[in-house]
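In: test case, fold it:
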Amino acid sequence: MSDDQTIYIRINERLIQDLMSSYLKDEDFRVLGVGQEDTVSEQDIIDLKPDIIIDEYQQYQNSSFSAITVSAKDKHSPAFVILDRFEVLSNLQSLISDGISGVLLRNDDKDTLLKCLDAVSKGEFYFNSYLQFEHTNNFANERNINDIQQLTSREVEVLQEMTKLKSNEEIAQSLSISHKTVKNHRYRIGKKLGLSGRGELLRYILRNKKALNLST
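Out: The predicted structure follows:
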């Protein structure tokens, strides 16, 4: 299909490469290539112009490869999904600042992978529901918590669901509203709180979760 989202898989373990490729076979995603850190250059991946890049956490951290650097080198801006082996991630804020769109675990099944890629392809965040994030107190651009009073009760409900790192579709199901309505709520929330972009909104929620009295 010409509308298929294209993906590059940069994973060192051949078994995971093959497993992901098999998961994506006959789906609405087309694998442009697979490679290891030491066998394919970052520029080679950029030249392929994939819509989504799946990268390992450790090699992503140890390289200059990120959504920001790719965007600086080329007008095409792929979404990055990070694959990790641990269920506790300590530096979520820096990953979001780098432009990461999703985080998966190595043992995730096909359904989880497809949910992640589907959300990311729509410009949303996706994080495995089993991930636990250790939050630090140094988020940039922290807004006044009193701004929450500007929000409607429904917008607060959407924020509550967002603290659980749910996708727009999952939030829509939980609140029995449409996917489009969720997007509209998120837009209005960001505007009222003076937050530009999905990354700033997510950082605000995670940083102020306790102060907002939003439970996970």
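
In: going forward, measure contacts between C-alpha atoms and count neighbours the same way
Out: Fine.

In: check contacts around the closest residue to Ala67 other than its chain neighbours.
Out: Sequence neighbours aside, Gly99 is the residue nearest to Ala67 in space, at 5.3 Å (criterion: C-alpha to C-alpha, 6 or more residues apart in numbering). Shown in contact with Gly99 (C-alpha atoms under 8 Å, 6 or more residues apart in numbering): 66-68, 79-80, 199.

In: measure Lys49 to Met20 for me?
Out: 19 Å (C-alpha to C-alpha, to the nearest Å).

In: again with Glu155
Out: Distance from Glu155 to Met20, counting by C-alpha to C-alpha: 36 Å.

In: what subset of the contacts of Gly99 is buried?
Out: With neighbours counted by 16 or more other C-alpha atoms under 10 Å, the contacts of Gly99 contain buried members at 66-67, 79-80, 199.

In: for Gln59, state which of the residues you listed is nearest.
Out: Minimum distance to Gln59 across the buried ones among the contacts of Gly99 is 10.8 Å, recorded for Ser66 (C-alpha to C-alpha).

In: second chain to compare with the first, below:
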Amino acid sequence: MNDKINILIADDHAILRDGLKSALSIDESLNIIGEAENGVEVIELCKKLNPDIILMDINMPEMDGIRASKHIKKECHHIKIIILTMFDNRQYISDALSAGIDGFVFKMAHIEELLKAIKTVYDGDEYFDPEVLKIMKQNYLRSDSAKNFDLTPREYEIITYIAKGLTVSEIADTLSISYSTVKNHRHNILSKLNLKNSAELVRYAITEGLIK
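Out: This next block holds a predicted model:
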């Protein structure tokens, strides 16, 4: 990767922002270009700094991270947002996914997982902590069988892998097919199901009982 990934950190605790900067400094491909301590400030800095990725806390003063994410996705939809929080509240997770965020990682995760999330999201994929999937599974009822949306067996297979938290690259490796083929399958799946992103696809998979 030749270009550095420009990152904006949004968290109301200075000690956590400092810790993140220190932890991320081990990767020379990352460039921390700014910090915000509330939702209003992160929106302003987005316009000035145009980061590639925002690491966004949820519980912040003046404007929370979910409301800020909705605003940023509306005004600067090209900017990727990874929610980084200690809260595993189901409603927070549901609201964050509805805001159109690109990734969700818990603060107790190892730095390796956060780095993986950053690289995955930067490459145009989405990343969700496996714990998010567990919590979502508890929040949606499973039906007896999947509805017929004219999906192919391969598309159902890919839905299952996405719902289990695999990235596009990991699915491609698992199925021994190309990255672009998986991307095309995902695009077709979202189109057939009239869904916007992988987060909504995970909800569909849980509701329809495609993951156990």
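
In: TM-score for this pair?
Out: Here the TM-score for the pair of chains, by TM-score structural alignment, normalised by the length of structure 2, is 0.79; 205 aligned residues with a C-alpha RMSD of 3.1 Å.

In: returning to that earlier point: same check for the contacts of Gly99 of structure 1, but in structure 2.
Out: By both residues aligned by TM-score structural alignment, their matches' C-alpha atoms under 8 Å, the contacts of Gly99 of structure 1 still in contact after alignment to structure 2 are 67-68.

In: got CSV for the contacts of Gly99 of structure 1, with secondary structure and distance to Leu104 of structure 1 too?
Out: Below are the contacts of Gly99 of structure 1 laid out as CSV (DSSP: H, G, I helix; E, B strand; the rest coil; distance: C-alpha to C-alpha, whole Å):
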residue, secondary structure, distance to Leu104 of structure 1
Ser66, coil, 17
Ala67, helix, 17
Ile68, helix, 20
Ala79, strand, 14
Phe80, strand, 11
Gly199, helix, 18
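
In: pick the one among the contacts of Gly99 of structure 1 closest to Leu214 of structure 1.
Out: Distance to Leu214 of structure 1 across the contacts of Gly99 of structure 1 (C-alpha to C-alpha) is lowest for Gly199, with 18.6 Å.

In: now do the strands in structure 1.
Out: 5-10, 29-35, 52-56, 79-84, 88-89, 100-105, 126-127, 132-133 (DSSP state E).

In: make a markdown table from those strands and add distance to Val120 of structure 1 to it.
Out: Formatted as a markdown table, the strands of structure 1 follow (distance: least, C-alpha to C-alpha, whole Å):
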| stretch | distance to Val120 of structure 1 |
| --- | --- |
| strand 5-10 | 10 |
| strand 29-35 | 12 |
| strand 52-56 | 8 |
| strand 79-84 | 7 |
| strand 88-89 | 19 |
| strand 100-105 | 6 |
| strand 126-127 | 7 |
| strand 132-133 | 19 |
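
In: closest to Asn146 of structure 1 out of those strands?
Out: strand 132-133 (24.5 Å).

In: which strands or helices does the closest one pack on?
Out: strand 88-89 (3 or more C-alpha pairs under 8 Å, 6 or more residues apart in numbering; DSSP states H and E).

In: what's in contact with the strand it packs on?
Out: Contact partners of strand 88-89 of structure 1, identified using C-alpha under 8 Å, 6+ apart, comprise 131-134.

In: for PyMOL, write the select line for the buried members of those residues.
Out: To isolate the buried members of the contacts of strand 88-89 of structure 1 in PyMOL, using 16+ other C-alpha under 10 Å:
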select buried, resi 131
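
In: Ser22 of structure 2 - how many residues pack around it?
Out: Neighbourhood size, Ser22 of structure 2 [other C-alpha atoms under 10 Å]: 10.

In: what do you get for Asn2 of structure 2?
Out: Residues near Asn2 of structure 2, counting by other C-alpha under 10 Å, number 5.

In: residues contacting it?
Out: Contacts for Asn2 of structure 2 (C-alpha under 8 Å, 6+ apart) come out as Ser29.

In: any figure for the gap between it and Leu30 of structure 2?
Out: 11 Å.

In: quick one: common contacting residues for these two?
Out: When contacts are counted by C-alpha under 8 Å, 6+ apart, Asn2 of structure 2 and Leu30 have no shared neighbour.
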